[in-house]
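A.B. asks: give me a 3D structure for the following:
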Amino acid sequence: MGNVIDLGHGVRAAVTERDGGVSAPPFASLNLGLGSGDERAPVMENRERAAARLGFSHERVVWMNQVHSTDVLVATGPGGVGTCDGVVTSRPDLVLASLAADCLPVLAADGAAGVLGAAHSGRLGTAGGVAVRLVEAMVEQGARPDRVRVHLGPTICGKCYEVPPALQAETARDTPEAACSTRQGTTGVDMLAAVTAQLRRAGVTEISSDGRCTLESPELFSHRREAPTGRFASFVWRT
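C.D. replies: Presented below is the predicted three-dimensional model:
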């Protein structure tokens, strides 16, 4: 289990790693994604284990059906919130989750307003600005951008994320910071740089990041390194 991050006002964020679960290869072992191809029973057992280690009940967690969109929903209860790639809540008992295996998890909180947010920003979501949509939805619930603190989870880095030139151009059309060169000198996408820039333009000033590249970090799942594979989760919750 990764480190727990303090986002202020009793809000915590954390990222799981791949060890300590019951899923069989190639999902070994703490796979938390039901849509990964793994069997349901081990994933549900893994979700219980991950929640227990972080100190909250798995029955508090809100899960998204992630589809690489920019849609953000408001969670009013635990369980499946619906098809979206961003979720916000003002309920103090809910834990928000974002699943990933190379895409960028976005965890956000305005602790003073009691508003939490979580998003899944893959290449398409980054191109469409799902992180900005998340902040906008939090503001509708009473948050203020200048009070929002964001933690960005592990993601494939720009040095490793090679894409064709057309996809780079599409991703960087509204966010030029997305364009980069890979370690091989080919066209790449830097989702961490892009989303950081988007959040700053949206008025968010307090941004921290995990910093690990999923492809280069064997303790994390990476779809590009070894598909099929499992999913790690990034959580944000109030203690």
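
A.B. asks: rest of the way, CA atoms for contacts and neighbours
C.D. replies: Fine.

A.B. asks: ok, the closest residue to Thr175 other than its chain neighbours - contacts?
C.D. replies: Once flanking residues are discounted, Thr175 sits nearest to Ala194: 6.2 Å by C-alpha to C-alpha, 6 or more residues apart in numbering. Neighbouring residues of Ala194 by C-alpha atoms under 8 Å, 6 or more residues apart in numbering: 126, 175-178.

A.B. asks: what segments of this protein are strands?
C.D. replies: For the chain, strands defined by DSSP state E occupy the ranges 4-8, 11-15, 61-65, 72-74, 79-83, 86-89, 95-100, 104-110, 115-121, 149-152, 179-181, 187-189, 206-209, 232-238.

A.B. asks: with distance to Thr171 and mean neighbour count added, can I get the ones you listed in a markdown table?
C.D. replies: Output for these, formatted as a markdown table (distance: least, C-alpha to C-alpha, whole Å; neighbours: other C-alpha atoms under 10 Å):
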| stretch | distance to Thr171 | mean neighbour count |
| --- | --- | --- |
| strand 4-8 | 29 | 16 |
| strand 11-15 | 26 | 23 |
| strand 61-65 | 22 | 22 |
| strand 72-74 | 20 | 20 |
| strand 79-83 | 22 | 16 |
| strand 86-89 | 19 | 28 |
| strand 95-100 | 19 | 29 |
| strand 104-110 | 14 | 30 |
| strand 115-121 | 12 | 31 |
| strand 149-152 | 19 | 24 |
| strand 179-181 | 8 | 20 |
| strand 187-189 | 8 | 26 |
| strand 206-209 | 21 | 16 |
| strand 232-238 | 24 | 26 |
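
A.B. asks: for Tyr161, find the nearest of those.
C.D. replies: Taking C-alpha to C-alpha, strand 187-189 is the member of the strands of the chain nearest to Tyr161, at 5.4 Å.

A.B. asks: and for the closest one, what's in contact with it?
C.D. replies: Against strand 187-189 from outside (C-alpha under 8 Å, 6+ apart): 123, 158-165, 168, 171, 178-182.

A.B. asks: next up, for comparison:
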Amino acid sequence: MTSSALDGVPHAFSTREELDLAGILPDGVLVRVRQVHSAHVVFAQDAMATAPEADAIVTDRPGLLLGIVTADCAPVLLYDSEAAVVGAAHAGWRGTVSGVLENTVEAMQRVGAKPERMVAVIGPTIAQASYEVDQAFRNRFTAKEQARFFECGRPQHWQFDLPAYAAHRLGEAGVGTIEDCGEDTYTQPARFHSFRRATHRGEETNGRQLSVIGLR
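C.D. replies: Reported below is the predicted structural model:
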């Protein structure tokens, strides 16, 4: 699946179906990192024979297809068309709290991008109605964040809005256009892998979606 907000730049969010990478960016080279739920961002100049530990990638080099994998966390693809800079971020709650999205925006700025020109699209991720958390989890957030991004659930539990929180952090970083595709990974087993759903069902948890973006 793709987003109209990113028209003109090669990109896609996978479902359970594998992406046709050659169709997205012919002769493109997939660049991946070893994701560790951090706020670390790397700049890709080439294919990177050894994948570094990071949770976001930025490049201004044509021919590289930046890829991140998710299975409930938020995949975020970013683009500044004027500067010809792209970024891909794995925004789980840990990385988002730690600043992975702000760090991605800053890394893009270092090669000429400007936040107000950037387009950021949040791909398939777990929705608030599907994301139950306990009080200890909620306590990791500020009082204002608790009021805005958590709704009451069953006793001593809350529903956390990860895509809205990611959009908020992107907005705080100055990103000009932010779009949420609005696809809940948890409630669509025929379309998406979901780590939480698989855990609840006692199923294999190794399925992942791949999200990619690159420059021609």
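
A.B. asks: of the strands of the first structure, which is nearest Arg225 of the first structure?
C.D. replies: Closest to Arg225 of the first structure of the strands of the first structure, according to C-alpha to C-alpha: strand 95-100, at 13.2 Å.

A.B. asks: check the mean deviation of that closest one from the second structure.
C.D. replies: Averaged over the aligned pairs, strand 95-100 of the first structure sits 0.7 Å from the second structure after superposition, using mean C-alpha distance after the TM-score superposition for the first structure.

A.B. asks: in the first structure, which spans are helices?
C.D. replies: Applying DSSP state H to the first structure gives helices spanning 40-54, 123-128, 130-140, 165-172, 191-201, 223-226.

A.B. asks: looking at those helices, which is closest to Val87 of the first structure?
C.D. replies: helix 130-140 (7.1 Å).

A.B. asks: superpose on the second structure and give me the mean offset of the closest one.
C.D. replies: Helix 130-140 of the first structure: mean distance to aligned residues in the second structure after superposition is 0.8 Å, counting by mean C-alpha distance after the TM-score superposition for the first structure.

A.B. asks: matching residues in the second structure for that helix?
C.D. replies: Using TM-score structural alignment, helix 130-140 of the first structure corresponds to residues 100-110 of the second structure.

A.B. asks: pull the residues that contact that stretch.
C.D. replies: 38-41, 43, 55-59, 85-91, 114-115, 166, 169-170, 173, 175.

A.B. asks: just put the helices of the first structure in CSV and tack on distance to Arg18 of the first structure.
C.D. replies: Shown next, in CSV, are the helices of the first structure (distance: least, C-alpha to C-alpha, whole Å):
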stretch, distance to Arg18 of the first structure
helix 40-54, 10
helix 123-128, 23
helix 130-140, 25
helix 165-172, 29
helix 191-201, 21
helix 223-226, 13
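
A.B. asks: quick one: closest of those to Asp210 of the first structure.
C.D. replies: helix 191-201 (10.0 Å).

A.B. asks: which part of the second structure matches that closest one?
C.D. replies: Going by TM-score structural alignment: helix 191-201 of the first structure matches residues 162-172.

A.B. asks: surely Gly10 of the first structure is in contact with Ala109?
C.D. replies: No - at 10.2 Å, Gly10 of the first structure and Ala109 do not qualify as touching, with contact defined as C-alpha atoms under 8 Å.

A.B. asks: report the contact partners of the equivalent of Gly111 of the first structure over in the second structure.
C.D. replies: By TM-score structural alignment, Gly111 of the first structure lines up with Ser81 in the second structure. Each residue near Ser81 of the second structure by C-alpha under 8 Å, 6+ apart is listed here: 117-118.

A.B. asks: let's see it at 10 Å
C.D. replies: 6, 8-9, 113, 117-119, 215 (C-alpha atoms under 10 Å, 6 or more residues apart in numbering).

A.B. asks: just Gly87 of the second structure next, same as before
C.D. replies: Residues in contact with Gly87 of the second structure (C-alpha under 10 Å, 6+ apart) are 41-44, 56-60, 65-67, 76-80, 101, 104-105, 107-108, 120, 212-214.

A.B. asks: and Ala166 of the first structure, by the same measure?
C.D. replies: With C-alpha under 10 Å, 6+ apart, Ala166 of the first structure has these contacts: 172, 187.

A.B. asks: now swap in Pro165 of the first structure and tell me
C.D. replies: Contacts here follow C-alpha under 10 Å, 6+ apart; on that basis Pro165 of the first structure touches 171, 179, 186-189.

A.B. asks: let's have these in TSV, adding distance to Leu54 of the first structure.
C.D. replies: Shown next, in TSV, are those (distance: C-alpha to C-alpha, whole Å):
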residue	distance to Leu54 of the first structure
Thr171	35
Ala179	36
Thr186	40
Thr187	38
Gly188	35
Val189	32
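
A.B. asks: mapped onto the second structure, which of these hold?
C.D. replies: Of those, the ones still in contact in the second structure (both residues aligned by TM-score structural alignment, their matches' C-alpha atoms under 10 Å) are 186-187.

A.B. asks: quick check, nearest of the contacts of Pro165 of the first structure to Asn65 of the first structure?
C.D. replies: Relative to Asn65 of the first structure, and with distances defined as C-alpha to C-alpha, the nearest of those is Thr171, at 22.5 Å.
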